[in-house]
Structure formats: structure tokens, C-alpha cells
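Undergrad: this is the structure alone, sequence omitted:
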């Protein structure tokens, strides 16, 4: 990846970085197990601390594993580490071909590669003589495997390091509330803080555009006049801007203005998302696609409207406004091919001015010095999701995407368009105060007995027959109620899941709040082994789910 990150000249650590480094390397020296949460504001130099920790492990001839949540972030991280560790450094992730992974597997097994950088699968490579595990942006939901065998990379790594008697570092500007709270109470865990940006001369201004108070939209009703004027200013200065929107596709859904019909996926009973590329309607849950003829399939009317805003619509508007500027888009629809992430980012980096439009991918770890503006177009759509953890997710996304601006010597600005300007999340974000948000969120969760004051177990029952899975759900809930007499817990449900039908399977769920998780799992396992399940039903048990949708 072409970038100006981490030039060859040696970087001198500041006092906060040196203090964190001293605490961590003490446990690499011995070696002993200890859990470190490295809580550093965006641009505070966490990566430099990681590199020095790996240097210490290499001095002891020990292997280091550094994990990042997305394949798109691997090239950037690898380029930084390779400058220091040369051929000792290798990459491992699922985006590589089978032959490439096999080759690296052998290099790791032989001990040729002692610095392994990758996504969660890199944790399961056959490295020997481990020295330290580092998990960057550990709050990210990508660290949870949500298909097949469900596991949490963070919990797996914590257990591995305990068994191996080595330290682990979990780094983030917006740590998981559950992990932070646990580390505050645990004697074998420490929270280290980096509270200052490396480039102190640059500042980042945060600004809210309150959509309730002003008629601030231009004619396209997606991007406000204020945000457009800020983009124009960056273009004139030949700088870079990032526009964040949390929706793939062109339009959230289609509706017929004659009869009110909304096309829905037959497999999932959820509305299709319109994609302008290929003129398709696509289900983002089962991936079913159909060609859209712009005629209502129910009444035949041509008066169909595209409602809601997707990334393709934002891209179209930006390209129309800035025809001579390099505009690139980054979402899962355009990054499925090998090295597509690097191609997109290289085009963005090499061009000046340039505009990057992206979904959550662009909020994660990008370190590009000339980005002086970040615009958040549609964060409000996330507030409607029926999940206890959504406040945490929104705050994390806002803080992370804001951290892409002003990372060099130039000042940056972050503009958020929202109807929720008075909410605690936005107020905490505007003050750049994670502790304010953290303490307020803890109060809410304590009242409702959500994590970290309990462990959640989400039991999902699915199948083709609605009647059969509802019966299985009620029988299972009745048996779980019997466990309640022997272990402290609360049981919610059974009820249809928020996404009640996916890929032609109906879904019900039972949510358990356990206050003695080991006891509950032990008793539940014994009960479940004797529980008779309909052949057409499937039961999935997710302990500590990242989402309950």
C-alpha cells in the first residue's frame, strides 16, 4: 500500500508511550501472563508501542501475533512492521489463496516468520514459542465468528495467553464496555492510556449539523449545503475528504406510489435494497438478487419511488458535484476481489484532491495524512436497531471515523448530520469524552441487567416450518425455566427474532441473562443433551453475542 506512514527515520516515543511500553515489556521479559488494555485516542501512536513490544519479543526469540479486524487494514499494518522486521514478518488471512496460506503456514511452522500479521484466522496458525499477542481495534465486531462454530477471538486469545503464560495487548480508542469493566475489576489486568495525539500541532474540530432546526439540505436532500461547502473547500486546497454512510446499495427500499407495494425477498420477508450497478434488487441477508424493471410487480405501475439513502446514491451525487475530482467508493460490494482494498486506497492516496465514500470499512484504522475532512451522512439509521448494544456501536463508529481526520500536521474537521443532536451519544462524542459515555451507558445497563452485569446467551431456533419452530421454542423455554431454580438468571422469550425470516428459515429466539454463567452453561448443556428437537428445526446457542438481532 502506497502511504506516507512511518517513514524510515526512527520515531521517538513520548513519555506516555514509554510508560506503556515499560509496563508491557516487563511481562515479555519474564515471561508472565498479564492482560493489557491499551486505550489510546486515535492518532496517539498505539502502533509504535506495538512495534517496540514485538522488538522485545524478538530479542527473546519469541513469536508475536498482531491481529487487525479487516483484511483491508492488513497491507497498511504489514508495511509498517516490515520496515522494522524485514523477512521475519508475514501475513496470514482468508483473502489469500489456498497455496499462499499453505506457504505461510509452513514458514510459521518452521519458525521462519516470527511476526505474524493478519485477521482472526492468524491466531490459529502453528506458531511456536509465543511471546505476545496484540489485537488492534479489539472492540470491532469482526472478531466474533458468527457462522459455523461461534467463537470470540478476544476470549480465545485471552485464554491462549493465560495457558501460554504470555502477555496480551488489546488496543482501541473506543474499548468494549464489557472488557473495560472486566479489566477494571481483575487483578491480572491493567488499563494503560495514551491520551495525546502524536501530532499535537494539528487539531480536529467536531461539528454537528442539527437537521431538526434548519432547512439545510441542497436539492438532493442527502448532503447538506454546509457539508458540500466544506468538501468544496478541501477540493480547492487539493486535500482529501472521507464521506461515511452506513448503508450499502443505492436506496434502502422501493415502494410503489400507486398501490404501496414494497418488494421483499421471498426467502427472508425483508425489503430488498436497490443497487444501481446492474439495476438489481438485492437481499443483504441471503444475497438473493433479481433484476429490477422499474415497474411495480403487483399493479404494473411505473410510479415507483426509491426511498432511503445508500452509498451508491451518495457516490452518484458526489461525482455529479465534483466531476473533475477522483472519487472512490469502498464497501463490501466493491472489495470482494483480491487486493481490491489496496487498489481503492492507493487511488485515493495518490490523487489530490480526492474523495473516499465508504461504509464501516473506512472507520477502521486508516492512517492517511492529507485527510482533513470527514462527513457523516446518515448515522441516525443505526439508532432504530433493536439491540441493547447499539449505543456502544454508534459511539465507536463515530469516534473511529472521526479519527481519520487531521492525522498529520494539517487541522481536520468532522461534520455529523443528525436528528439526534441532544442525545448522550452525540454529546459525549462532541466532547470527545469516552468516559462520559462509558459511565452513562453503565448506569443504563445496570438498571436493565445487561452486560457487563450479566452474560447473555442468545438461543436461536430456526426452520422452514413456522409452527414447528414456535413449538420447539416454547418447549425449550419451559425446560430452561426449570434450570432457573438452580442458577440465577432471567429468561426473555421465546419470541420471533427481530429478523424473523432469513434465507427461507423462520427464526425465534430465547434470550437468557445469566448471573452465574459457568453454572448456567453446565446445567443447560446437561438439559439440552436430553432435549428432543424436531428434525426440521435447528438450535444455535450463542454465548456473549455481539448482536442479538
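TA: Looks like it came in fine. Keep in mind that this is a model prediction, so the values were computed, not measured.
Undergrad: all contacts plus neighbour counts: C-alpha atoms, from now on.
TA: Fine.
Undergrad: hey, where'd the helices end up in the chain?
TA: 15-29, 46-59, 74-85, 98-110, 153-164, 177-185, 225-236, 311-321, 340-350, 390-402, 424-430, 434-448, 466-483, 517-529 (DSSP state H).
Undergrad: for those, give me a markdown table that also has distance to residue 242 and mean neighbour count.
TA: As requested, the helices of the chain are arranged in a markdown table below (distance: least, CA to CA, whole Å; neighbours: other CA atoms under 10 Å):
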| stretch | distance to residue 242 | mean neighbour count |
| --- | --- | --- |
| helix 15-29 | 29 | 17 |
| helix 46-59 | 22 | 20 |
| helix 74-85 | 18 | 18 |
| helix 98-110 | 33 | 15 |
| helix 153-164 | 30 | 16 |
| helix 177-185 | 27 | 16 |
| helix 225-236 | 9 | 17 |
| helix 311-321 | 11 | 18 |
| helix 340-350 | 10 | 18 |
| helix 390-402 | 9 | 21 |
| helix 424-430 | 18 | 18 |
| helix 434-448 | 23 | 15 |
| helix 466-483 | 44 | 17 |
| helix 517-529 | 43 | 14 |
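Undergrad: among these, which is nearest residue 144?
TA: helix 153-164 (6.1 Å; CA to CA).
Undergrad: can you tell me what sits against that closest one?
TA: Contact with helix 153-164 is made by 33-35, 120, 123, 130, 132-133, 135, 138, 143-145, 167-168, as judged by CA atoms under 8 Å, 6 or more residues apart in numbering.
Undergrad: sort out for me which of the residues you listed are in strands.
TA: 35, 130, 132-133, 135, 144-145, 168 (DSSP state E).
Undergrad: PyMOL command for the buried members of the residues you listed?
TA: The PyMOL selection below is limited to those of the ones in strands among the contacts of helix 153-164 classed as buried (16 or more other CA atoms under 10 Å):
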select buried, resi 35+130+132+133+135+144+168
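Undergrad: just put the ones in strands among the contacts of helix 153-164 in JSON lines and tack on distance to residue 447.
TA: Listed next are those as JSON lines, based on distance: CA to CA, whole Å:
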{"residue": "35", "distance to residue 447": "28"}
{"residue": "130", "distance to residue 447": "42"}
{"residue": "132", "distance to residue 447": "38"}
{"residue": "133", "distance to residue 447": "35"}
{"residue": "135", "distance to residue 447": "31"}
{"residue": "144", "distance to residue 447": "26"}
{"residue": "145", "distance to residue 447": "29"}
{"residue": "168", "distance to residue 447": "32"}
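Undergrad: which one of the ones in strands among the contacts of helix 153-164 is nearest residue 528?
TA: Checking the ones in strands among the contacts of helix 153-164 against residue 528 with CA to CA, the nearest one is residue 145 at 22.5 Å.
Undergrad: you'd agree that closest one is up against residue 152?
TA: Yes. The criterion here is CA atoms under 8 Å, and residue 145 meets it with residue 152 at 6.4 Å.
Undergrad: buried sites along the top strand by length along the chain?
TA: Longest strand in the chain, counting residues (DSSP E): strand 489-502. Using 16+ other CA under 10 Å as the test for burial, strand 489-502 gives 489, 491, 494-497, 500-502.
Undergrad: against that first model, consider the following:
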């Protein structure tokens, strides 16, 4: 690197932007406002860095008129003289954090789903708090002859720099002297801006004994689905395959939807595989990150297990395992993109193989398997620890559930109850009929300000009525849930039990508070009432009782995929119950619902077929694209309506827009304009 060393530990000062090589790089700037579709900028490569530069490496670059120091990722290298371009200042790290294939996937996702590329970077690449680059001000040679005696304030600035050994941080200098004064001295050649870049830590390479290689090929198809086995049984299968991969001289990744299972699977691994394994579950410290990339480069990291955050790391793996595939659909980190699409794009143009594992595959993967003829290693689901309880009287707690709680004083009891405040739906207390939208088939929501039933998808409105259109009953009523109400009721009934509550209203989003409640419940709790937040606790308890006290609320949620959400929520609990030899009870007013019928008959495909039929009739994915735009700029309303095709459906609700269409491309121009301020969620199969 061109420059000079100055006193100070681990520091290099880059002074010059001269001596360019014949290489030009396109750099994706990491931290700039999301106002550019392609925040790519071209820079020259100094001769000193010509042999070190590579696609996927992070660099320091001068950005903007003031040459502010920014970090970026090299996405392309070309030959040519960049005499009119600025030089990059140096490398943030000597390691690649992503390869060309990973970058291709990110840009493809950006174009297809209108997601700003910087948002994708933060979701899929461990940038973290890496090596720092800071701006310094130093005095130039001959500065004494360029400043006048009457420029007292400027003389004070020069003396201040001299008092700090001739070099001071720009931010520190700005605390005492104005930006205009500093700029004036810089323009007159009295001072200059240089950059201090922290040197990388020396890493001691790990010394592992050589593996006895078999050089045998991995005997699985390019894509394979493992279905019907609980995750402990699947993990046994994975371990055998991973052992084959490592012994054949190859590498692998295992990806989970939640970090808790990353830790569990790591503990499950035999020691001979652990020593080649790295866990990656999110942002981590500089030391760990450097060790990881050093291990990837030197080849002693053979296996990475982690969340989706680790999927695009440049391991050059042969095998990717996506476990608990059915649970990725609700992972916020994936934005609105399904895991199957990301992995399929990633393995395209390569010889990588992928295994998708799930107790029961997602609706999306089941369809893909049929369309693409993907091989499925299928076992029949047991589904033996489940009982459906008919809540005929619409009671908060039926006598059957009370009896279950009474009989199981020695077991931990989990009661699932959705959090309050979502919505209120309208049903018949006699036959269980729920009033639904004639256009979309989703339950209508009661809006008190209108005193009407409203569809939250299309805006359809209907006046309240007294008589049930199915049974003629006169007991139409509103239903709305609340975990706190359930907890207080249970505490009154079971005064000798320790009852806990776990939901967002209790934790306030605090991870520490959540962990405190979990720990206390595990030590001395009997019953816990909560939302999805109680689900991770199931893996810690043997022989538990799980009660869905008001699954009807989620079942009647005003979204087109509410049935799908309920089905896979139950599947998740049933998988844990099979492993832990536990029992599951579902209290419902709708025992004939296709979900419960399919579970009773131990045939989940009954539900899938019926769900697809329903969606086809209502024109929802996979038979149409369903787009939700949050924080929509209403000034584009008329433009949106003009673009709309006769078959498209567009609904407005405050600043949220919902679109059903078979052709997204016609909306591309508007999406490109609003995507930096709005959140565009595209659901398709």
C-alpha cells in the first residue's frame, strides 16, 4: 500500500491515490442511503494491491466529494486504465466473504423481489464490526511558508496538530475548528487528509491431522427431500452423509431456521466431525470472523452449520442440507423469499447437491417436488399423540381440557393462546359458522369505527346481522382472544400450580426478560400460557402436555394462508411431541375442518389438496402472485390503477396496498420508484 507508517500500534497510513495498475473494480458500497438501484462505483486498483484484489473481498474506498472512507465489496474486476478514477485505499480483510455465485444470487433476488441490495447484504453476509479505517489530518511539507502571520485561528489549528505529534483524527479536529477552516487549509496545501487502516490480527493456523480420504462420490441425487422422520431421526441420517462428505475430501453446510437448533445439532455431532465444524448464527466478533475465513481459506473448516445467514459463505461446499424446511416460511431474516428459491439459485451452474429435511415438507416444496420430479425419501407420519376436542359451547376452557390439566400435575403443561389485539371475527355460537368474504374466502373482521364487517384483503363490507345463514340460530357473536385473560383464569382454577405467561406483552422484546421467564419456568413452573414464544421450550422438556386452547383464532385470521399457518404450527408441535413422547390436545369449534380431518386420518395430503383447490378458486398463490405493499406512497395511487389489468385485483387500506395478479412485470416501474421507502412483499410459488 502506498503511504507511510506513523507512530501507533497496528496502524498504516494511506496517503496517495497514485500508481494505478491496469485493473478496475466495481464496488458495492455498504453503508450509503438506499436511494440507488445499483450502488456500484468503479475504482482503480493500486499496483501494490493488484495481486491481492479479488471478487468477494471487502475494500476501503474514498467516497463522495470529501473522499469519505467507506467499506464495500468487490463485485467485478476488469482490465483497463482507470486514470480518471479514484484508487481504492486498501483491503478491509484479505479474505473473501462471498463468492461470485453468492453475489449473483443476491442481485437476482434484488431484481425479482424489488429488495434494495444493501438490505440483502445485511441479511445474508456477516459484515460485522470489522477492521476500522479512520480519517486523519497531517501537516504537509513546507506548511510554514504557506500560512500568513495574521491568520491567527489557522495558526492555532496548525499548532494544535503539531501538539498532537503532527497527526490528529479529523473528527477530533472538527470539535475545535470549523469545517470551512480545515477545508481552506487543505485546499492551500497546508494540511492533507490521510487514512489510518488497522492491520489484521495474526492468526495462528490450526493444526489438524490429515483425514483418511476415501475419494468416493456422494451418492445422493442433486435434490433430495427427507419427509416423515422427526428431526432426531433426520440428524442421524445427516451425520452419516456428512461423514461421507468429509472423508471424500469435500465440504458441507447445514442450515436451520432458528439458532437454537444450530446449537442442538452441533452438540449432536460426533467429536471427529466437530473439530472441522464452525457455527454461524448471525453477526459475530472480528476475531471469530477472521478465524472462520482463515479456516475456509486454509481448508480446515469442512462443515458450517448455521442459520440462513451462513448460506452464501464461500466454503465451496459439495453438499447443502436445509433442515426444518417447513419452518423457514416465517423467518423474518429471509424477507419475503422462500428458502427453496434461494438454494436452487445458489446451486445453479454448480455440482452442489442439496437435501431438504422436514417432518412434513412445506406446501411450496411439495408443489416443487411434483413439478420438478424431485426425489422424496418418505416415511409415514405417526401422528399418534394428538386428540381433537370439540368446544361445542365455545368455552374458554372445556371440561375435557380441565380434566387433562387435573390428571397431569407431575408434567409441564404448555397452553398456546394467540396474543390479543390482532382482530375480532364474527361467528355463530351454535354451529360455529364464521362469516367470510365472498371474494377471497377469508374471515371478515369487525371494525368498530364503521360498525361493519370488513375484508382486510379486498375491502368488502357487510352490515352486522342477527341470524346465522347456516343454522338459523340467533347467537351470532364476536370472538377475540387474550393470553393474560387465560393466565388469570387458570390461576384461579389451579391455585396450587405455578402459572407463567410468555408473550411480547410480557417480555417487551427483551431477550434477557424472555430468558429469565424461561429459566424460572423450567426450574419451578407447572403451566405456561403463551404465543409462539413457548415453542422453543418444548425441546427442553420430556413427556409434556401441549394444549391449543384457541387455535380457531389463528384459523380464522384474515389472511389467505391462515390455514397453512395453522397446519404447520400443529405439525411443529407434533414433531416435538413424537421426540419427547408427549401429548397434544386441540380445542376447537370446528372439528370437521380439513386440517383436523387430515390429522385424524394421518394423511396430511388431504389438507394440501383441499388447500390448493381453495386457493385456485380464490386466485391466490400458486395460481396468482399476491403482493402486499406496506407504507405505500398514496401519490402513486392513480398510476397503479392505470397499469392494472382487467383480471388484476387491487385493494387499498390506509397506506397498505394488496394486489393479486398473474403478471408482476407491469408494475415494475412503480415498484422501482417506491421500494426504498416501502416494503414490497411478493408471495408466489
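TA: Cool, the structure landed. Since this is a predicted model, take the numbers as computed values, not measurements.
Undergrad: ok so, going back, what's the closest of the helices of structure 1 to residue 207 of structure 1?
TA: Of all the helices of structure 1, it is helix 424-430 that lies closest to residue 207 of structure 1, at 7.4 Å by CA to CA.
Undergrad: so which elements touch the closest one?
TA: Packed against helix 424-430 of structure 1 by the contact rule (3 or more CA pairs under 8 Å, 6 or more residues apart in numbering; DSSP states H and E) you find strand 204-210, helix 390-402, helix 434-448.
Undergrad: the first one vs structure 2, average distance?
TA: This points to strand 204-210 of structure 1. Here the mean offset of strand 204-210 of structure 1 against structure 2 after fitting is 2.6 Å, by mean CA distance after the TM-score superposition for structure 1.
Undergrad: which residue is the nearest non-sequential neighbour of the residue most central in space within structure 1?
TA: With distances taken as CA atoms, centre = their mean, the residue of structure 1 nearest its centroid is residue 140 (3.9 Å). Nearest non-adjacent residue to residue 140 of structure 1, counting by CA to CA, 6 or more residues apart in numbering: residue 69, 6.5 Å away.
Undergrad: near the one you found, how many other residues are there?
TA: For residue 69 of structure 1, the neighbour count with other CA atoms under 10 Å is 23.
Undergrad: can you check residue 176 of structure 1 too?
TA: Counted with other CA under 10 Å, the neighbours of residue 176 of structure 1 add up to 20.
Undergrad: corresponding residue for it in structure 2?
TA: In structure 2, residue 176 of structure 1 lines up with residue 362, judged by TM-score structural alignment.
Undergrad: who touches the closest residue to that match other than its chain neighbours in this structure?
TA: Nearest non-adjacent residue to residue 362 of structure 2, counting by CA to CA, 6+ apart: residue 326, 4.5 Å away. For residue 326 of structure 2, the contact set (CA under 8 Å, 6+ apart) comprises 358, 360-362, 568.
Undergrad: circling back: could you dump the helices and strands packed on helix 424-430 of structure 1 to a markdown table with distance to residue 535 of structure 1?
TA: Below are these laid out as a markdown table (distance: least, CA to CA, whole Å):
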| stretch | distance to residue 535 of structure 1 |
| --- | --- |
| strand 204-210 | 53 |
| helix 390-402 | 35 |
| helix 434-448 | 36 |
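Undergrad: residue 103 of structure 1 is nearest to which of those?
TA: Closest among those, using CA to CA: helix 390-402, at 34.4 Å.
Undergrad: please tell me which residues of structure 2 that closest one aligns onto.
TA: With TM-score structural alignment as the criterion, helix 390-402 of structure 1 aligns to 562-574.
Undergrad: the matching stretch vs structure 1, mean deviation?
TA: Stretch 562-574 of structure 2 sits 1.6 Å off on average (mean CA distance after the TM-score superposition for structure 1).
Undergrad: quick one: the nearest residue to residue 395 of structure 1 once chain neighbours are set aside from residue 247 of structure 1, how far?
TA: Nearest non-adjacent residue to residue 395 of structure 1, counting by CA to CA, 6+ apart: residue 425, 6.0 Å away. To residue 247 of structure 1, residue 425 of structure 1 is 20 Å away according to CA to CA, to the nearest Å.
Undergrad: re the thing from before, residue 196 of structure 1 is nearest to which of the helices of structure 1?
TA: Of all the helices of structure 1, helix 15-29 comes closest under CA to CA, at 8.4 Å.
Undergrad: next, the angle from that closest one to strand 130-136.
TA: Angle of helix 15-29 of structure 1 versus strand 130-136, following axes from the mean of the first three to the mean of the last three CA atoms, to 10 degrees, is 140 degrees.
Undergrad: which other helices and strands does helix 15-29 of structure 1 contact?
TA: Helix 15-29 of structure 1 packs on helix 46-59, strand 189-194, going by 3+ CA pairs under 8 Å, 6+ apart.
Undergrad: centre of the chain to that helix, how far?
TA: 28 Å (CA atoms, centre = their mean, to the nearest Å).
Undergrad: and the angle from it to strand 189-194?
TA: Orientation of helix 15-29 of structure 1 against strand 189-194 (the same axes, to 10 degrees) gives an angle of 150 degrees.
Undergrad: any chance you could map the helices in the stretch 101-250 of structure 2?
TA: Under the criterion DSSP state H, counting those that start in this stretch, the stretch 101-250 of structure 2 contains helices at 117-124, 152-163, 170-174, 179-187, 231-247.
Undergrad: out of those, which gets nearest to residue 544 of structure 2?
TA: Nearest of the helices of the stretch 101-250 of structure 2 to residue 544 of structure 2, taken as CA to CA: helix 231-247 at 17.5 Å.
Undergrad: mean shift between the closest one and structure 1?
TA: Per aligned residue, helix 231-247 of structure 2 averages 2.4 Å (mean CA distance after the TM-score superposition for structure 1).
Undergrad: from the chain's centroid, how far away is that helix?
TA: Using CA atoms, centre = their mean, the offset of helix 231-247 of structure 2 from its chain centre is 25 Å.
Undergrad: repeat for stretch 595-614 of structure 2
TA: Worked out by CA atoms, centre = their mean, stretch 595-614 of structure 2 lies 29 Å from the chain centre.
Undergrad: and it, which stretch of structure 1?
TA: With TM-score structural alignment as the criterion, stretch 595-614 of structure 2 aligns to 425-444.
Undergrad: so residue 183 of structure 1 makes contact with residue 190?
TA: Yes. Look at residue 183 of structure 1 against residue 190 with CA under 8 Å: they come within range, at 6.3 Å.
Undergrad: give the burial count for residue 179 of structure 2, as a bare number.
TA: Neighbours of residue 179 of structure 2 (other CA under 10 Å): 12.
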